[in-house]
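In: Predicted model, plus sequence, below.
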Amino acid sequence: MIMPPEISVIVPVHNAGPYLRDCVDSILAQTFTNLEIILVNDGSSDNSASICEEYREKDNRVTVIHQNYEGVSSARNTGVAAARGNYIGFVDGDDYIVPHMYEELHSLCENTDSDIAVCRLAREIDEKIINTAFNEFTKEMDHIEALRELFKGKLYRFSLCNKLFKKSCFHNIQFPEGRLHEDLSTTYRLFTNSSKTVFKEFIGYIYVKRSNSILTSTFSEKRLDAFTGWEEIVDYMTAEYPQLSDEVLAAFTYGCIDNMYYIMNQVEDRNKQQYFLSAIQQPVRKYYKEIITSSILNQKYKYLIRAINYDFRLLLYFNQIKRQLARA
């Protein structure tokens, strides 16, 4: 009788040919060997499908699923449905992981009876790691504290890929298909399905910044999908976890301000600037009273939120003057 794997690692694959071998090799090289790799080929038009098949023939721990292009959320949903492990992890097809990541995360879950284990992720730009871990420590958190840390964003953020989840966390949860920022829209719900989380200060996941990534290129309208996610988050969290309202609204505010700066600095067309900022203005107005009375946010952020709420054209005007002075 063949024993099922302990960990299922889901890799959504879409036109990842130049990077896919490095990704899969890093998973196969894990010191924790009782795992399966589920490669979900999401309608690739390059050689990704043949690379996936190459690895299926090479190692019996590799499963390949081919589907028409539906997007990364659909690929992840397909992978979760096929997963046989007690734990689930995610690796993007153009990133890679360090050899001991899953051994560490699995050990943390088992030794502390946690549903989620988290490590740091590092960013690689031009083949150089640009950030490193701090002094190593481990922190165990109950349900509420783990959610609070998620929204504070100091130990960890919404990325799925530096985390290992018990499969039970996915009960009644699906990734939102056709939407960018699917991590943002899903990770908090996985935490609400957990009882305990453990964080360890070590770098396990390497996020490779690509020049053609939608998240690293000129501002795209698809990035506004984040605000659909944020409205779901704020409405759900303030209703179910009112004790975390300040942290949730502060995280939402920081996201608004970040995107405001991206729009003003990356979008040249004035009409597009106004269109994008008006999309941010709508949810800001929905939560404006709660944001302004927050005990966490400082006056600088409250000033910027007031500007978005009342007349973001003033921000555009002052930003235009700033640009002109910089060019003078």
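Out: Great, that's in hand.
In: make it CA atoms for all contacts and neighbour counts henceforth
Out: Fine.
In: Am I right that N68 is in contact with D42?
Out: Yes. Checked against C-alpha atoms under 8 Å, the pair N68 and D42 is within contact range at 5.8 Å.
In: So for those two, which sits in the more crowded spot?
Out: Each of N68 and D42 has its neighbours counted (other C-alpha atoms under 10 Å); D42 has more, 24 against 11.
In: Need the nearest residue in space to that one, chain neighbours excluded.
Out: Distance criterion C-alpha to C-alpha, 6 or more residues apart in numbering; nearest residue to D42, sequence neighbours excluded, is Y69 at 4.8 Å.
In: Just list the residues touching the one you found, thanks.
Out: Taking C-alpha atoms under 8 Å, 6 or more residues apart in numbering as the definition of contact, the neighbours of Y69 are D42, G43, S44.
In: give me every residue that touches the second one.
Out: So the one you mean is G43. Under the criterion of C-alpha under 8 Å, 6+ apart, the contact partners of G43 comprise H14, H66, Q67, N68, Y69, E70.
In: now these as TSV including secondary structure and distance to G204?
Out: As requested, these are arranged in TSV below (DSSP: H, G, I helix; E, B strand; the rest coil; distance: C-alpha to C-alpha, whole Å):
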residue	secondary structure	distance to G204
H14	coil	23
H66	strand	28
Q67	strand	29
N68	coil	31
Y69	coil	29
E70	coil	29
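In: Serialize these to JSON lines and add fields for distance to T228.
Out: Putting the contacts of G43 into JSON lines (distance: C-alpha to C-alpha, whole Å) gives the following:
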{"residue": "H14", "distance to T228": "24"}
{"residue": "H66", "distance to T228": "29"}
{"residue": "Q67", "distance to T228": "26"}
{"residue": "N68", "distance to T228": "25"}
{"residue": "Y69", "distance to T228": "22"}
{"residue": "E70", "distance to T228": "19"}
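In: Centre of the chain to stretch 276-294, how far?
Out: In terms of C-alpha atoms, centre = their mean, to the nearest Å, the centre of stretch 276-294 is set 23 Å apart from its chain centre.
In: swap that for stretch 175-186, sorry
Out: The gap between the average C-alpha position of stretch 175-186 and the chain average comes to 9 Å, counting by C-alpha atoms, centre = their mean.
In: What separation do you get for I7 and Y87?
Out: Distance, I7 to Y87, using C-alpha to C-alpha, to the nearest Å: 5 Å.
In: more crowded one of these two?
Out: Neighbours per residue, other C-alpha under 10 Å: of I7 and Y87, the larger number sits with I7, 25 against 22.
In: Please compare the first structure with the one that follows:
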Amino acid sequence: MTNTIAISIITPCYNHGKYLLEAVHSIREYNWSVPIEHIIVNDGSIDEETIHVLEVIKQQGGIVIEQKNAGPSTARNTGIKASTGKYILPVDSDNTIIPTVFEMAYHIMESDSTISVVYTDAQYIGEKSGTWKVGELNKLRLLNRNQVDNCALIRRDDLIQLGGYDEGMPFKGNEDWELWLKMLFNDKKFYYLEEVGYNYRVLHNSLSNTESGPNHVVNKRYLVNKYQPYYATYAIQALEKVLQYEKKQKHIQENKLKSILKILLNKPVL
């Protein structure tokens, strides 16, 4: 094993001390075959339990960066700037990962330099159960709503080149959606690894339930305005697909009608 960091795991934390040690243990307690670093960014937590847990992690030699509360986008960018790994793996403080799957993702990216993102399925925990089957990236679906969670292996150079996470989203919780759109519009390649790579905790008071979910239309309007030319291009492509489908359906219906008339009249119909 070389000393060069292969994967930098970035965890922003705001008042999630209740779950943070689970996230840390899922990373630390595995014997990684590649060098990693785990950077936790304390995003101005005020919860006593969280502050205590962060202190324990520091005493154990963990990397904790302190900043004033600025939201997950800024916290992730702070962690990325401090990182040295070839790949970035964002892991939320209330989730846990399955390292073997992300080692697989690492080797996939190492074997193909054109891949910018490897994403996986997830297992729901907390207030929901079952498996989140993400599926192959659907570009038109991604324009309307986020499809891929932020817990994915990302090529650091591509992330830096595109400016990291957008810190200006109106409501928190959709910063990963903006990043994937930015990747898509810059022709970056996504790879779907059909394995459960992490445990996704569902909470009633999560950002997705309290901010980005209820304000989806506002965040989407922000993204459409930011990427107007791209949305316009994809809208035209979507319209062309609809027209092609309708033309195909019309052709099928006309052929069916001709076949019926041929049977009834006992002769071909032009």
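Out: Noted; the coordinates are in hand. These figures come from a predicted structure and were not determined experimentally.
In: In structure 2, which of the contacts of Y69 of structure 1 still touch?
Out: Retained in structure 2 by both residues aligned by TM-score structural alignment, their matches' C-alpha atoms under 8 Å are the following of the contacts of Y69 of structure 1: D42, G43, S44.
In: Any figure for the gap between the first one and F175 of structure 1?
Out: D42 of structure 1 sits 15 Å away from F175 of structure 1, taking C-alpha to C-alpha as the criterion.
In: For Y192 of structure 2, which non-adjacent residue is closest in space?
Out: Closest residue to Y192 of structure 2 in three dimensions, ignoring its sequence neighbours and counting by C-alpha to C-alpha, 6+ apart: Y119, at 5.3 Å.
In: what about L261 of structure 2, neighbour count?
Out: The criterion is other C-alpha under 10 Å. On that basis, L261 of structure 2 has 14 neighbouring residues.
In: Kindly report the same for the one 4 residues further on.
Out: By the criterion of other C-alpha under 10 Å, L265 of structure 2 has 10 neighbours.
In: now swap in Y14 of structure 2 and tell me
Out: Counted with other C-alpha under 10 Å, the neighbours of Y14 of structure 2 add up to 22.
In: What residue in structure 1 is paired with it?
Out: In the superposition onto structure 1, Y14 of structure 2 corresponds to H14 when matched by TM-score structural alignment.
In: Make sure that match is actually in contact with N47.
Out: No. Applying C-alpha under 8 Å, one finds H14 of structure 1 not in contact with N47, separated by 9.8 Å.
In: who's in contact with the strand or helix carrying Q320 of structure 1?
Out: Secondary structure assignment for Q320 of structure 1, by DSSP states H and E: helix 313-327. Taking C-alpha under 8 Å, 6+ apart as the criterion, the residues outside helix 313-327 of structure 1 that touch it are M264, Q274, A307, I308.
In: pretty sure the last one is in contact with Q282, am I right?
Out: It refers to I308 of structure 1. No. The criterion here is C-alpha under 8 Å, and I308 of structure 1 misses it with Q282 at 9.3 Å.
In: Next, the mean deviation of the top strand by length along structure 2 compared to structure 1.
Out: Under DSSP state E, the strand in structure 2 containing the largest number of residues is strand 189-202. Per the superposition on structure 1, strand 189-202 of structure 2 and its aligned residues are separated by 1.5 Å on average (mean C-alpha distance after the TM-score superposition for structure 1).
In: buried stuff in that strand?
Out: F190, Y191, Y192, L193, E195, V196, G197, Y198, N199, Y200, R201, V202 (16 or more other C-alpha atoms under 10 Å).
In: any idea whether the alignment partner in structure 1 of G85 of structure 2 is helix, strand or coil?
Out: With TM-score structural alignment as the criterion, the equivalent of G85 of structure 2 in structure 1 is G85. State at G85 of structure 1, reduced to three classes by DSSP: H, G, I helix; E, B strand; the rest coil: coil.
In: List the residues that contact the closest residue to V13 of structure 1 other than its chain neighbours.
Out: Using C-alpha to C-alpha, 6+ apart and skipping residues adjacent in sequence, the residue nearest V13 of structure 1 is N41, 4.8 Å away. Shown here is N41 of structure 1, whose contacts under the criterion C-alpha under 8 Å, 6+ apart are P12, V13, H14, S48, A49, C52, V64, I65, H66, Q67, A75.
In: The first one: what secondary structure?
Out: The reference is to P12 of structure 1. Classification of P12 of structure 1 by three-state DSSP places it in strand.
In: give the contact list for the nearest residue to it once chain neighbours are set aside.
Out: Leaving aside its sequence neighbours, P12 of structure 1 sits nearest to V40 (C-alpha to C-alpha, 6+ apart; 5.0 Å). Going by C-alpha under 8 Å, 6+ apart, V40 of structure 1 touches I10, V11, P12, V13, V64, I65, H66, Q67, A75, R76, T78, G79.
In: Check these for burial and list the buried ones.
Out: Among the contacts of V40 of structure 1, those scoring as buried are I10, V11, P12, V13, V64, I65, H66, A75, R76, T78, G79 (criterion: 16+ other C-alpha under 10 Å).
In: Break down the stretch 151-270 of structure 2 into its helices, ranges please.
Out: Assigned by DSSP state H, counting those that start in this stretch, the helices in the stretch 151-270 of structure 2 fall at 156-161, 175-185, 207, 216-226, 228-265.
In: how about those helices in JSON lines, adding distance to E29 of structure 2?
Out: Rendered in JSON lines, the data for those read as follows (distance: least, C-alpha to C-alpha, whole Å):
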{"stretch": "helix 156-161", "distance to E29 of structure 2": "24"}
{"stretch": "helix 175-185", "distance to E29 of structure 2": "27"}
{"stretch": "helix 207", "distance to E29 of structure 2": "28"}
{"stretch": "helix 216-226", "distance to E29 of structure 2": "37"}
{"stretch": "helix 228-265", "distance to E29 of structure 2": "43"}
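In: Please identify the most buried of these.
Out: Per-residue neighbour counts averaged over each of these give the maximum for helix 175-185, namely a mean of 21 (mean count of other C-alpha atoms under 10 Å).
In: Sounds good, over and out.
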